[in-house]
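Trainee: I'll drop the sequence and a predicted model, then ask my questions.
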Amino acid sequence: MAFSVNTNSGAMAALQSLNSTNRSMETTQSRITTGLNVASTKDDSAKYTVAQTLRGDLGKLGAVTTSLNNAKSVTDVAVAGAEQISDLVNQMKSKALEASDAGLDNESRKAISNDLLTLKKQINTVLEGSSFNGTNLLKGTAATVATDGKVSALQSINGDTLTVANQALSEAADTAFGASGTDTDITNVGLDDDGTAGTGSGAADALLTKLDSFFDTVKTSLSDLGAGSRQIEGQLSFNSNLNDVISTGIGSLVDADLAKESANLQALQVQQQLGVQALSIANQAPQTLLSLFR
């Protein structure tokens, strides 16, 4: 090999090696800093594109979960209200049965009528208060529903939405013992028992029949609300598991192995130091030519 002060091939080779080491170190430091092996499409376009698609799926899944949580809260409030109404109707049935005794004195009959009116007010209060975020599944018509919104295509369920129908218990209650302010069916229980169907024990028997029918309606509503709540809870559980699986999948695609990168960093630091020394030695090579001219 010719000796030349114009071209130092050894120094150029050492510089190329040092530049390569520096680039590798920058990549390793970026992976350690971000925790990602694929932080940009420049790192790996295929993996980055797949990861971005999965991140979009996670976003949709999060929106569905939020909607499901809202629907669950609405349904749980309705369940609590329906259970309370069920207890109150049982008390009304007991009172009506007690008032159906033809031998009961008038004072006792009036007291029972007052108790029935109090229980009716409590039921109406529960119906009014069983609302969450403006949605009441016990009051109103069957046209009102609680829904979880659009369900992601990731989920294999029948239909696009989960719905829990309004139970319309307010209408059924009005039929059973009269609308608010219309207490004739109950006040008639407190009237003197004259042997007719509309007063005293006769009114109590008629009210008891209506209460039995209303209680059957409440039982059906409890069953429907319970089934709807379990379905929503099941979907929430599935969403949670699906979220974990997708997150793990994204991690396997783009996450960096920090233990491996730490070891690489140590090796690259040594290579960098050796590269600097090699470049320094190569730069000193032309100096040896001066000895030939002494």
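Mentor: Now that the structure is in, tell me what you want to look at.

Trainee: CA only for contacts and neighbour counts going forward, please
Mentor: Will do.

Trainee: spatially speaking, which residue is in the middle of the protein?
Mentor: Central residue of the chain (CA atoms, centre = their mean): residue 65, 3.2 Å from the mean position.

Trainee: quick one: that one and residue 236 touch, right?
Mentor: Yes - the pair residue 65 / residue 236 is scored as a contact, 6.5 Å apart, by CA atoms under 8 Å.

Trainee: Would you map the helices across the stretch 151-294 of the chain?
Mentor: 169-177, 184-187, 200-254, 258-284 (DSSP state H, counting those that start in this stretch).

Trainee: Which one of these lies nearest to residue 83?
Mentor: Residue 83 lies closest, by CA to CA, to one member of the helices of the stretch 151-294 of the chain: helix 200-254, at 7.2 Å.

Trainee: Now render the helices of the stretch 151-294 of the chain as a markdown table, adding mean neighbour count.
Mentor: Converted to a markdown table, the helices of the stretch 151-294 of the chain look like this (neighbours: other CA atoms under 10 Å):
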| stretch | mean neighbour count |
| --- | --- |
| helix 169-177 | 20 |
| helix 184-187 | 20 |
| helix 200-254 | 18 |
| helix 258-284 | 15 |
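
Trainee: Of those, which is nearest residue 14?
Mentor: helix 258-284 (5.1 Å).

Trainee: What's the local residue count around the residue nearest to residue 219 when sequence neighbours are not counted?
Mentor: Distances taken as CA to CA, 6 or more residues apart in numbering put residue 86 closest to residue 219, at 7.6 Å, once the chain neighbours are dropped. Residue 86 has 20 neighbours, counted by other CA atoms under 10 Å.

Trainee: ditto for residue 41
Mentor: Residue 41: 12 neighbours (other CA under 10 Å).

Trainee: Residue 82 now?
Mentor: Using other CA under 10 Å, residue 82 has 25 other residues around it.

Trainee: Now do the SS call for it.
Mentor: What DSSP: H, G, I helix; E, B strand; the rest coil gives for residue 82 is helix.

Trainee: ok, it to residue 287 distance?
Mentor: 97 Å (CA to CA, to the nearest Å).

Trainee: related to what we said a few turns ago, distance to residue 5 added to the helices of the stretch 151-294 of the chain, as TSV?
Mentor: Compiled in TSV, the helices of the stretch 151-294 of the chain are given as follows (distance: least, CA to CA, whole Å):
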stretch	distance to residue 5
helix 169-177	100
helix 184-187	117
helix 200-254	48
helix 258-284	10
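
Trainee: The structure to be compared is supplied as follows:
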Amino acid sequence: MSSILTNTGAMVALQTMRGINKNMAQTQSEISTGKSINSAKDNAAVWAISKTMQADVKGFSAISDSLALGRSTVAVGAQAAETVTDLLTQMKGAIVSAQEENVDRVKIQTDIVALREQITSITTAAQFNGLNLLSNRDATAGSGTVNVLSSLDRASDGSVASANIDVAKQDLGTNATDWTAGTADAAGSGSNISGALDAAAVVALTGAATPPTTAVVIDSVEAGMGVQINISAAAGSVGAAFNDATRDVSYVARDGDTQADMARGLADAFNARVASAIEAGTLDANSSLSAAVTVATNGVATVTFTGETGAGNNVSLQAIQTNDVEIGGRLEALNDIDVSTAAGASSALADIEGLIQTAIDSAAAFGSAQTRIDTQAEFIKNLSDALTTGIGSLVDADMEAASARLQALQVQQQLATQSLSIANQQPQNILALFR
């Protein structure tokens, strides 16, 4: 049945035309923008995923900048530490020369002072954007570590947390420790230490057939906390020359130090004191005087001191804790090196070895940090590239398919236009029936 009121053919042709025009607009949008999904209405789920991934890529771009800044900062510290190591090596050469009897030790000492001043100049200037990794004298908790933003970790629930590479400062300053700035606890009242030596009375390691022992326990540490071991010795093979109440055997914690660090510092200082006494001839080379460290699983460290055997070889020790000490540099012992005398030259040779090792350890620590930062920076770059590729696979248009589809739609559009024209001529055919 034909009707002049309702042209069903034209309606069908119009519907077809609208569908073709809609697809044509979508295809042209893909071709002009290069994206198959431009907004949430195109595909809400994929659009949301792509936007989250784009935000992550933007965040990783900022992380790359942070890693670049961290890499530069650590590089300055590493270069300075290596330079200090070289200068200390030169200083060792001068100290070795001073061991000879027929040299001008005063002139050699002048060279050593010049090298020490150069080390101070380097450690002071080794900063990047105001941050100096060769200075760690601040007692504020956390000040001994620099956090380099290294990643953004997204959990399965969508939450995001930042991750850091922690770079520990490596103090190579020559500043002197100021114990007078702190407050010493009364004997036996150390708040962070315990054990036999943390007692009101001096503990005597009385000579016996078996070397006697006593200990101090480092329960906890905090920056600016110092512990000194006062030593006194009776006459005998130990000799009064081993007496010490001037903090030769001491350690001041800086931020980042553990109980084990303090315990090893005290033990090393004590053993160095023994070696020095043996070198000076005031202590028998076969002496059993020594200090050893043990560390419990909970981090508590114990320094065990071993005394002498035989009657009259008594050694008395006492541990004193001092809080809020003004922290000195780890190379402050450079200030005590004086080769102008034979005794000073001999002592300096032993001291310089430890100082060189301190500088080497610092440079090695920076080198490890540099390697980790470089590795992370390369990973972040590759991860950003992978995420960008993933986003493209989700929302980018297939240009070959879009081109083929556009040509097909153009043909369909022409056919739909002709079909609509034919449908619109249908009423004219009905009019011919009435002629």
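Mentor: Happy to help now that I have it. As the structure is a prediction and not an experimental result, all values here were calculated from the model.

Trainee: Just tell me the aligned range of stretch 221-239 of the first structure in the second structure.
Mentor: Using TM-score structural alignment, stretch 221-239 of the first structure lines up with residues 362-380 of the second structure.

Trainee: distance between that stretch and the chain's centre?
Mentor: The chain centroid and the centroid of stretch 362-380 of the second structure are separated by 9 Å under CA atoms, centre = their mean, to the nearest Å.

Trainee: what's that stretch in contact with?
Mentor: Residues outside stretch 362-380 of the second structure that contact it (CA atoms under 8 Å, 6 or more residues apart in numbering) are 60, 63-64, 67-68, 70-71, 74-75, 77-79, 81-82, 150-151, 165, 167, 170-171.

Trainee: mean per-residue distance, that stretch to the first structure?
Mentor: Averaged over the aligned pairs, stretch 362-380 of the second structure sits 1.7 Å from the first structure after superposition, using mean CA distance after the TM-score superposition for the first structure.

Trainee: List the contacts of the counterpart of residue 353 of the second structure in the first structure.
Mentor: If you follow residue 353 of the second structure across to the first structure using TM-score structural alignment, you land on residue 212. Contacts were defined as CA under 8 Å, 6+ apart; by that measure residue 212 of the first structure touches residue 93.

Trainee: now the helices for the second structure?
Mentor: Assigned by DSSP state H, the second structure shows helices spanning 8-33, 44-97, 105-125, 259-280, 342-395, 399-424, 426-432.

Trainee: pretty sure residue 71 of the first structure contacts residue 148?
Mentor: Yes - look at residue 71 of the first structure against residue 148 with CA under 8 Å: they come within range, at 5.7 Å.

Trainee: Compare the two and say which is more crowded by neighbours.
Mentor: residue 71 (26 against 22).

Trainee: any idea how far stretch 34-52 of the first structure is from the chain center?
Mentor: Here the centre of stretch 34-52 of the first structure is set off from its chain's centre by 29 Å, with CA atoms, centre = their mean.

Trainee: cool, stretch 53-70 of the first structure as well?
Mentor: The answer for stretch 53-70 of the first structure is 8 Å, by CA atoms, centre = their mean.

Trainee: The residue nearest to residue 219 of the first structure against residue 216, yeah?
Mentor: No - using CA under 8 Å, residue 86 of the first structure is not in contact with residue 216, being 9.6 Å away.

Trainee: related to what we said a few turns ago, can you tell me which of the helices of the stretch 151-294 of the first structure is nearest to residue 122 of the first structure?
Mentor: Across those, residue 122 of the first structure has its closest neighbour in helix 169-177 (11.7 Å, CA to CA).

Trainee: which residues are contacting that closest one?
Mentor: Contact with helix 169-177 of the first structure is made by 120, 124, 127, 138-141, 179-180, 183, 185-186, 207, 210-211, 213-214, 217-218, as judged by CA under 8 Å, 6+ apart.

Trainee: just stretch 388-399 of the second structure next, same as before
Mentor: Outside stretch 388-399 of the second structure, the residues that touch it by CA under 8 Å, 6+ apart are 30-31, 34-38, 46-47, 50, 53-54, 57.

Trainee: Need the counterpart of residue 140 of the first structure in the second structure.
Mentor: In the second structure, the residue paired with residue 140 of the first structure is residue 136, using TM-score structural alignment.

Trainee: Give me the distance between that match and residue 337 of the second structure.
Mentor: Distance from residue 136 of the second structure to residue 337 of the second structure, by CA to CA: 22 Å.

Trainee: residues near residue 93 of the first structure, how many?
Mentor: Neighbours of residue 93 of the first structure using other CA under 10 Å come to 20.

Trainee: Pull the contacting residues for the aligned partner of residue 169 of the second structure in the first structure.
Mentor: Mapped onto the first structure by TM-score structural alignment, residue 169 of the second structure lines up with residue 166. By CA under 8 Å, 6+ apart, the contact set of residue 166 of the first structure is 136-146.

Trainee: What subset of those is buried?
Mentor: For the contacts of residue 166 of the first structure, a burial check counting by 16 or more other CA atoms under 10 Å picks out 136-140, 144-146.

Trainee: thinking again about what came up before, please identify which two of the contacts of stretch 388-399 of the second structure are farthest apart in space.
Mentor: For those, the maximum inter-member distance is 24.8 Å, found between 31 and 57 (CA to CA).

Trainee: Between the contacts of residue 166 of the first structure, which sits nearest residue 95 of the first structure?
Mentor: Looking across the contacts of residue 166 of the first structure and measuring by CA to CA, the closest to residue 95 of the first structure is residue 138, at 24.1 Å.

Trainee: To which residue of the first structure is residue 113 of the second structure aligned?
Mentor: In the first structure, residue 113 of the second structure lands on residue 117 (TM-score structural alignment).

Trainee: which residues touch the residue nearest to its match when sequence neighbours are not counted?
Mentor: Among residues not flanking residue 117 of the first structure along the chain, residue 186 sits closest, at 6.7 Å (CA to CA, 6+ apart). Contacts for residue 186 of the first structure were tallied using CA under 8 Å, 6+ apart; they are 113, 116-117, 177, 203-204, 207.

Trainee: Redo the contacts of stretch 388-399 of the second structure as a markdown table? Include neighbour count and distance to residue 399 of the second structure.
Mentor: Shown next, in a markdown table, are these (neighbours: other CA atoms under 10 Å; distance: CA to CA, whole Å):
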| residue | neighbour count | distance to residue 399 of the second structure |
| --- | --- | --- |
| 30 | 21 | 8 |
| 31 | 18 | 7 |
| 34 | 18 | 7 |
| 35 | 19 | 9 |
| 36 | 22 | 10 |
| 37 | 21 | 13 |
| 38 | 15 | 15 |
| 46 | 16 | 19 |
| 47 | 19 | 19 |
| 50 | 21 | 19 |
| 53 | 17 | 23 |
| 54 | 17 | 22 |
| 57 | 21 | 24 |
